[in-house]
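*Asks:* below are the sequence and a predicted model for it; my questions follow.
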Amino acid sequence: MNTEIFKEPINQLHWRVLKTVTLILGLLPVQEVYVQLWKISQESSQIIFGFFAVSLFYSWLSIGFICALQMSHMSLSLARSDVEQRLIQYYKQVPMLFFVLLVAYIGSNYIWEF
């Protein structure tokens, strides 16, 4: 079923935004698993475990940030009017907004547990 509701570049923009937001929201379960494993690990293995877990989490965090940054600087000029152009600009900022909110949530909830 082929529908012509959206133009192809707008459709691609929408799917890129959804993929980026999904990647960023994937940080939340990773952080929860990290905290649970940290709590059940023995004191002698927490240094090694902490190194690998923090490295994995921050690499995922960096990838999420880079993807959100690429989305916010993606050039797309399909809008016919100024209002459409502004809507597309705001929509491209959604992944960065999710990233900032998730990092703030993780920071506020888990900073006091360590």
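*Replies:* Done, it's in.
*Asks:* C-alpha from now on. contacts and neighbour counts both.
*Replies:* OK.
*Asks:* ok, now how distant is the residue nearest to the spatial centre of the chain from residue 90?
*Replies:* Closest to where the C-alpha atoms of the chain average out (C-alpha atoms, centre = their mean) is residue 24, at 2.1 Å. Residue 24 sits 18 Å away from residue 90, going by C-alpha to C-alpha, to the nearest Å.
*Asks:* this is the other structure I want to compare:
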Amino acid sequence: MKALGLSDEINQFHWTMLKSVLLILSLLPASHFFLNLWQSTHAASQIVVGFLALSMFSALAILSFYSALNATVLNLKYEFSSLLEQQIVRVYGYVPMLFLMAMMSYLATCL
């Protein structure tokens, strides 16, 4: 689906950004789910549940970082009409990485 006034490449870039941010947003409910699961288990099985939760959360964090990094270094072959438009798209490319940084900072201070 092509947005009004945007080329297919810019539209694809926008959807890449949205997918990356949604993947990063999934870190918050996952962390709360794993924390609640770990706290509700008995002491004997907390080590196993904690290891599983840490492994799954680490995998999700790595996928989020990879997605944000891909969105950041994505090169567009689109010819921009102005320098301002080019700068806006370049800054927009850093949004997922900034969002990941904010989410990780929030999780590190609150949990």
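*Replies:* Received, thanks. Here the structure is a predicted model, which is why all the values come from computation and not from measurement.
*Asks:* please state their TM-score.
*Replies:* The TM-score (TM-score structural alignment, normalised by the length of the second structure) is 0.93; 110 aligned residues with a C-alpha RMSD of 1.4 Å.
*Asks:* average gap between the host helix or strand of residue 62 of the second structure and the first structure?
*Replies:* Residue 62 of the second structure belongs to helix 46-72 when assigned by DSSP states H and E. Superposing on the first structure and averaging over aligned pairs (mean C-alpha distance after the TM-score superposition for the first structure), helix 46-72 of the second structure comes out at 0.4 Å.
*Asks:* now that helix: buried residues?
*Replies:* By neighbour count on 16 or more other C-alpha atoms under 10 Å, the buried set for helix 46-72 of the second structure is 49-50, 53, 57, 60-61, 64-65, 67-72.
*Asks:* which pair of these spans the longest distance?
*Replies:* Using C-alpha to C-alpha, the pair of those lying farthest apart is 49 and 72, separated by 34.1 Å.
*Asks:* name the element the closest residue to residue 25 of the second structure other than its chain neighbours belongs to?
*Replies:* Leaving aside its chain neighbours, residue 25 of the second structure sits nearest to residue 103 (7.8 Å; criterion: C-alpha to C-alpha, 6 or more residues apart in numbering). Here residue 103 of the second structure is covered by helix 95-110, with elements defined by DSSP H and E.
*Asks:* could you check the angle helix 46-72 makes with that helix?
*Replies:* Here helix 95-110 of the second structure runs at an angle of 150 degrees relative to helix 46-72 (axes from the mean of the first three to the mean of the last three C-alpha atoms, to 10 degrees).
*Asks:* packing partners for helix 95-110 of the second structure?
*Replies:* Under the contact definition 3 or more C-alpha pairs under 8 Å, 6 or more residues apart in numbering; DSSP states H and E, helix 95-110 of the second structure sits against helix 8-25, helix 27-40, helix 46-72.
*Asks:* columns distance to residue 84 of the second structure on top of those, output as JSON lines?
*Replies:* Formatted as JSON lines, those follow (distance: least, C-alpha to C-alpha, whole Å):
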{"stretch": "helix 8-25", "distance to residue 84 of the second structure": "15"}
{"stretch": "helix 27-40", "distance to residue 84 of the second structure": "33"}
{"stretch": "helix 46-72", "distance to residue 84 of the second structure": "18"}
